[in-house]
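1. Next input, structure requested:
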Amino acid sequence: MANTSFDAPLFLRKRHYIQELASLEDVFDFLDEWAEEQRDATYEVIEKACRMAAQGIFPLPAFRENLRRFLIKHRMLANIEEVPVVAKRQSDRNIGS
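-> Predicted coordinates for the structure are as follows:
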């Protein structure tokens, strides 16, 4: 599989947390968790497109855009302002200095 990372990750809103989708591997995991009774035609299309992107048949940027639309349709796309910012640790500080 070639480069499977997105230029910019997508964030989806789960029930109690925000999940980052930064690569096709993340999307495959997300799709595997999708409830079988909710797997409709749009799910089938996005799953097929994901497999085609992994094979290099479907352009990765186009797949990311289709995934973004899929998440919007299912009201799962998180607004970037909803994602908590993790404080950056200062690794250059020495203890005792």
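2. C-alpha only now, for contacts and for neighbours.
-> Noted.
3. which stretches of this protein form helices?
-> 24-33, 41-54, 60-73 (DSSP state H).
4. closest to residue 12 out of those?
-> helix 60-73 (7.2 Å; C-alpha to C-alpha).
5. Please work out the angle formed by the directions of the closest one and helix 41-54.
-> 160 degrees (axes from the mean of the first three to the mean of the last three C-alpha atoms, to 10 degrees).
6. separation between the closest residue to residue 9 other than its chain neighbours and residue 30?
-> Using C-alpha to C-alpha, 6 or more residues apart in numbering and skipping the chain neighbours, the partner closest in space to residue 9 is residue 22 (4.3 Å). Using C-alpha to C-alpha, to the nearest Å, residue 22 is found at 11 Å from residue 30.
7. Would you do the same for the sequence below? I want to compare the two.
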Amino acid sequence: MKVKAKLKNGVVKVKCMAKHDMTTYNQMEKKTGNREDANFITYMTAKIGNETVFEASTSQFLSKNPIFKFQFQGIGAKGDKLVMEWTDRKGNKGKGKGKIK
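-> Below is the predicted model:
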């Protein structure tokens, strides 16, 4: 996962790309005949230390390798590590880290 974070005027702007195929129920039904083979990111979080700064529940309606953009303020300084984590429908996990610039 690629993670970029920039601090400007007290606001941290984050952009990250999660590498994932994001297969939908319809795609898998056509491909394998079984809708249960679908696999997509269902949960995404971002943390600085123990503090959660972003949390999202997602569905099958995201593109392959989805890009997430968000911003926050009140926590984080230049040099702090931002850790992004996702979990997909089958329980697989992905993780990416970036420093606030």
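8. Just the TM-score for the two chains, thanks.
-> Superposed pair, TM-score by TM-score structural alignment, normalised by the length of structure 1: 0.24. Supporting alignment: 42 aligned residues with a C-alpha RMSD of 4.3 Å.
9. still on that earlier bit, next up, the contacts around the residue nearest to residue 9 of structure 1.
-> 5, 6, 8, 9, 10 (C-alpha atoms under 8 Å, 6 or more residues apart in numbering).
10. Whichever of those end up buried, select them in ChimeraX.
-> Remark: buried members of the contacts of residue 22 of structure 1, expressed as a ChimeraX selection using 16 or more other C-alpha atoms under 10 Å:
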select :5,10
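11. where do the helices sit along structure 2?
-> Going by DSSP H, structure 2 shows helices at 25-32.
12. Please, where are all the strands along structure 2?
-> Using DSSP state E, the strands of structure 2 run over residues 2-8, 11-17, 41-48, 51-57, 67-73, 81-88, 93-99.
13. So for residue 26 of structure 2, which of the ones you listed sits nearest?
-> Here strand 41-48 is closest among the strands of structure 2 (C-alpha to C-alpha), at 15.8 Å.
14. Give me the helices and strands touching that closest one, please.
-> strand 51-57, strand 81-88 (3 or more C-alpha pairs under 8 Å, 6 or more residues apart in numbering; DSSP states H and E).
15. right, so those strands: which one is the most enclosed?
-> strand 81-88 (a mean of 20; mean count of other C-alpha atoms under 10 Å).
16. Just send the helices of structure 1 back as TSV, with distance to residue 18 of structure 1 and mean neighbour count too.
-> Below are the helices of structure 1 laid out as TSV (distance: least, C-alpha to C-alpha, whole Å; neighbours: other C-alpha atoms under 10 Å):
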stretch	distance to residue 18 of structure 1	mean neighbour count
helix 24-33	12	14
helix 41-54	20	16
helix 60-73	13	17
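17. looking at it, residue 13 of structure 2 is touching residue 54, isn't it?
-> No - look at residue 13 of structure 2 against residue 54 with C-alpha atoms under 8 Å: they stay out of range, at 11.5 Å.
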